[in-house]
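A.B. asks: Below are the sequence and a predicted model; questions follow.
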Amino acid sequence: MDDVIILGAGIVGVATGIHLLRRGRGVTLIDKKEPGRETSFGNAGIIQREGVRPHPFPRDLQTLAQVGLHLSTAARYEPLALPRLAPPLLRYWWESSPEHYRRVVENYAPLIGRSILAHADLIAEAGPDAEKLVARKGWYLAFRSHDRLEREIAKAETDRTRFGIGFEVMDWPELKAAEPHLRGGLVGAIHWTDPWTVRDPGALVTAYFRLFERLGGKFVRGAAGKLEREDAGWSASVEGQRHRAKQAVIALGPWAPDVLEPLGYRLPLFVKRGYHMHYRAPEGVALEHVLLDPEVGYAMAPMAQGIRITTGAEFAMRDAAPTPIQLGKAEKAAREIFPLGERIDGQPWKGARPCTPDMMPIIGKAPRHEGLYAGIGHAHHGFTLGPATGELLAQAMTGEPTAIDIHPFRMERFLGG
């Protein structure tokens, strides 16, 4: 019997395994795919140290009308999914009120504060394969209107004072000098200077997984069957073979309810689906920084595979057929400001961001079972927070003081406990 089985080999599961192995625990990692091939793979590759403000539900009438009429690129919904999504989305709207959101930001900021530290730790030990993927020059939040830029500068000033977030303001000539192939249509940008960016997020998870194996971790590829309490531990079956351990971690992202609900944990989880596509850059053209165009709702990122466009949020059922409508709108808007070449990928990539109504992940012990832990619900910041979550879970599981207070992230907040 191992000490721990971890269900889910995304960045959260891999990082949790590394931190447990460092503490002398035997770990088996189980996933139906190779590590880092699901949600950890499809993102803009930002380790968002600046991201102390998780994405709230829009509350202004203009944005709500645009989404409701399917005019928005940043967010869309599938009408047939609304009856099942309505309860968690209503609570999401409620938690996004100014009073509640202020508390969310206060609780969330210390977790985001661990993001660079936790990644730096794993990158250093993972070695050159990880190091070569990372750039430490921040990213650009670019704007098409002066009014929106000024409002975001005011918020950035508040975050610098409260949370020590670093940034610089760039006018259009400065932005054009830094990214000479931008065509225009932008008035300036906030340059977030603290974050790191990664030119292949999936490859970074692979580098972390190789570290996991070097430390003695075991990986079992296959869909895990029902997780069951057994004697003094836990067991899960993969292709008819039972895997047993004293403790279990659920790090399955959007698939976590498939395991948690049979154990009696009905959580108000939902997904925000997203898409990406890679594009060639014309000869002599380059994008040097990740650039987010928030007034439209997409990001452009220089990746090993080409220039990646990632979309905003699609509110739909997790396993519904792809509807990459937002990608087409994002591509059109991106071509207005940058000379994208042709598409590289045969089909858009689709992923599902696992979300909670209060915009904060669930990190810690499941309250009704001994030896059961979860690290889920990271929404837009799973890639950013995976290593920090792994560190905190390993500390909690081994009885150490946690690097930050994880009480705000307890599962009980959704269970009436």
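C.D. replies: Everything's here; your move.

A.B. asks: can we go C-alpha only for contacts and neighbour counts from here?
C.D. replies: Fine.

A.B. asks: R273 in helix, strand or coil?
C.D. replies: At R273 the chain is in strand, as set by DSSP: H, G, I helix; E, B strand; the rest coil.

A.B. asks: And H278, by the same measure?
C.D. replies: strand.

A.B. asks: What's the first helix or strand after the helix or strand hosting T28?
C.D. replies: Element membership for T28 (DSSP states H and E) is strand 27-31. Where DSSP H and E defines the elements, the next helix or strand beyond strand 27-31 is strand 46-47.

A.B. asks: Centre of the chain to that following strand, how far?
C.D. replies: Counting by CA atoms, centre = their mean, to the nearest Å, strand 46-47 is centred 9 Å from the centre of its parent chain.

A.B. asks: hmm, who's touching whichever helix or strand comes after that strand?
C.D. replies: Following strand 46-47 in sequence order, the next helix or strand is helix 61-68 (DSSP H and E). With CA atoms under 8 Å, 6 or more residues apart in numbering as the test, helix 61-68 has contacts from 58, 72, 75-77.

A.B. asks: The structure to be compared is supplied as follows:
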Amino acid sequence: MKVDAIVLGAGIVGVSVALQLKRRGLSVALVDRKAPGNETSLGNAGLIQREGVYPYAFPRQFASLVHYAGNRATDVRYHPAAMPKLLPFLSKYWHHSRADRHAAIARAYSTLIEHCVTEHRTLVEEAGAQSLVRSDGWMKIFHSARAMEATIADARRWEAEYGVPHEVLDSVALRAAEPALSHALVGAVRYPSSDSTSDPNGLVTAYARLFERLGGHILIGDANTLEPSWRVATQEGPVEAHSAVVALGPWSNDIAQGLGYELPLAVKRGYHMHYAARDGARLNHPVLDVENGYLITPMARGIRLTTGVELGFRDTQKTPVQLEAVEPLARDVFPLGERIDPEPWLGSRPCTPDMLPIIGPGTKHRDLWFAFGHAHHGLTLGPITGRLIAEMMTGTPTVVDPRPFRADRF
């Protein structure tokens, strides 16, 4: 098979890239070892975060560092054996998280974030996936007034700087919006301009089916067989293309390093588990417990509980201690019933130390493109990333300035 472009990786980013290229008239082969949406895109919290203009920074306060160093926090855990190799990445992450640098990063990051909901909604409409998406925002909930006031201050700043709306709910308003949540909560902050999905895998699959209806090819293959310029092995035989796009999420660096690129990519691991709801309880919004670092959200499979960050190597075996730590806390907030999944799901978020994704051409090869490193916002930024890559590859004006996301910035 010969096509204009090979896209490696069938998660939300790769599917979006393939779909946007196909919408612009290119012949495209989407190649992965699994069916679309069955790796990292399977297990996220389902948020499309219009409010997420400030990417998640490394804590810089001394008290916070001491707190996390004890390795007993509910929102962040680490594997001690991995720390020596991760320290160079973490030191750069800490460097970029200083307030002034973080603000500068947000100015670039916000150019992508501002298009996240509109780009998703365009694809949702074309794919006929409206039943999978909710357009009523999500919430952060609070046990203490002090924590709530800190989040309100951030929300006000985001609204002043970037026009992202928020709503403050006192305990009475929260109870009206989410009657099943604990009445001990003091309130919530709601972000009404964000969307969410009840089935992230289903949404990626719907986009992939649209790609096929437009004439795209989805193939099972091995990205590690990629050869310049450009050929990859699949179950249906070799595929040759004029261009190749690496959109393999946490596996992207395997390919990039093989081609001679040294990119500072690490992973933040995370877990989820689904639960039944007791006594007919209903959860209406995705809900983040800010002080305890977990999120519960209504999914097609049940109530999904997702954990915060586990720092370690991508391929280390599961250590779901965070899930065990936050499950009883979540049960105090919402009436979770029995576990539905036979075991916890584990995924890895691909991260760069400056918190910006890598979107753009490779510098050592012609017609090689990168689209990875989206950290916590892969689902959020998939469609706008696909559009930006497609515009660059076809030589058309870009919706945002791509320079902050170039691979050679490191």
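C.D. replies: In hand now; what should we look at? This structure is a prediction, so every number in the text was calculated from the model and none was measured.

A.B. asks: What value does the TM-score take for this pair?
C.D. replies: After superposition, the two chains reach a TM-score of 0.98 (TM-score structural alignment, normalised by the length of structure 2), with 409 aligned residues with a CA RMSD of 1.0 Å.

A.B. asks: What lies in contact with the strand holding T28 of structure 1?
C.D. replies: Counting by CA under 8 Å, 6+ apart, 2-9, 13-14, 17, 20-21, 217-224 sit against strand 27-31 of structure 1.

A.B. asks: same deal with stretch 356-370 of structure 1?
C.D. replies: For stretch 356-370 of structure 1, the surrounding residues in contact (CA under 8 Å, 6+ apart) are 54-56, 88-89, 91-93, 95-96, 104, 108, 268-270, 355, 371-379, 389, 392-393, 396, 406, 409-412.

A.B. asks: again, 7 Å this time
C.D. replies: 54, 88-89, 91-92, 95, 108, 268-270, 372-378, 389, 393, 396, 406, 409-412 (CA atoms under 7 Å, 6 or more residues apart in numbering).

A.B. asks: Now do the nearest residue to A75 of structure 1 once chain neighbours are set aside against W192 of structure 1, distance only.
C.D. replies: Using CA to CA, 6 or more residues apart in numbering and skipping the chain neighbours, the partner closest in space to A75 of structure 1 is A313 (4.7 Å). As judged by CA to CA, to the nearest Å, A313 of structure 1 and W192 of structure 1 stand 22 Å apart.

A.B. asks: Please apply the same query to T206 of structure 1.
C.D. replies: Remark: distance between T206 of structure 1 and W192 of structure 1 (CA to CA) = 27 Å.

A.B. asks: Disregarding flanking residues, what is the spatial nearest neighbour of G216 of structure 2?
C.D. replies: V28 (5.5 Å).

A.B. asks: ok, back up a step: of the contacts of helix 61-68 of structure 1 - the most surrounded one?
C.D. replies: A75 (25 neighbours; other CA atoms under 10 Å).

A.B. asks: any idea how far S243 of structure 2 is from the aligned residue in structure 2 for that one?
C.D. replies: Taking TM-score structural alignment, A75 of structure 1 has V76 as its aligned residue in structure 2. According to CA to CA, V76 of structure 2 and S243 of structure 2 sit 39 Å apart.

A.B. asks: R146 of structure 2 now?
C.D. replies: In this view, R146 of structure 2 and S243 of structure 2 are 52 Å apart by CA to CA.

A.B. asks: before we move on, what about G70 of structure 2?
C.D. replies: Taking CA to CA, one finds G70 of structure 2 at 47 Å from S243 of structure 2.

A.B. asks: more crowded one of the two?
C.D. replies: Between G70 of structure 2 and S243, counted using other CA under 10 Å, the more crowded position is S243 (20 against 10).

A.B. asks: what do we get in structure 1 for that one?
C.D. replies: Using TM-score structural alignment, the partner of S243 of structure 2 in structure 1 is Q247.

A.B. asks: any idea how far its match is from G240 of structure 1?
C.D. replies: Counting by CA to CA - Q247 of structure 1 and G240 of structure 1 are separated by 20 Å.

A.B. asks: just F163 of structure 1 next, same as before
C.D. replies: In terms of CA to CA, F163 of structure 1 sits 50 Å off from G240 of structure 1.

A.B. asks: Ok, A320 of structure 1 next?
C.D. replies: If you go by CA to CA, the gap between A320 of structure 1 and G240 of structure 1 works out to 28 Å.

A.B. asks: Same question for T310 of structure 1.
C.D. replies: Plainly put, T310 of structure 1 is 38 Å away from G240 of structure 1 if you go by CA to CA.

A.B. asks: out of those two, which sits in the more crowded spot?
C.D. replies: Between T310 of structure 1 and G240, T310 has the larger neighbour count (other CA under 10 Å), namely 27 against 9.

A.B. asks: contacting residues around whatever residue of structure 2 lines up with that one?
C.D. replies: T310 of structure 1 maps onto T306 in structure 2, with residues paired by TM-score structural alignment. By CA under 7 Å, 6+ apart, the contact set of T306 of structure 2 is 45, 271-273, 294-296.

A.B. asks: Having no further points to raise, I will conclude here.
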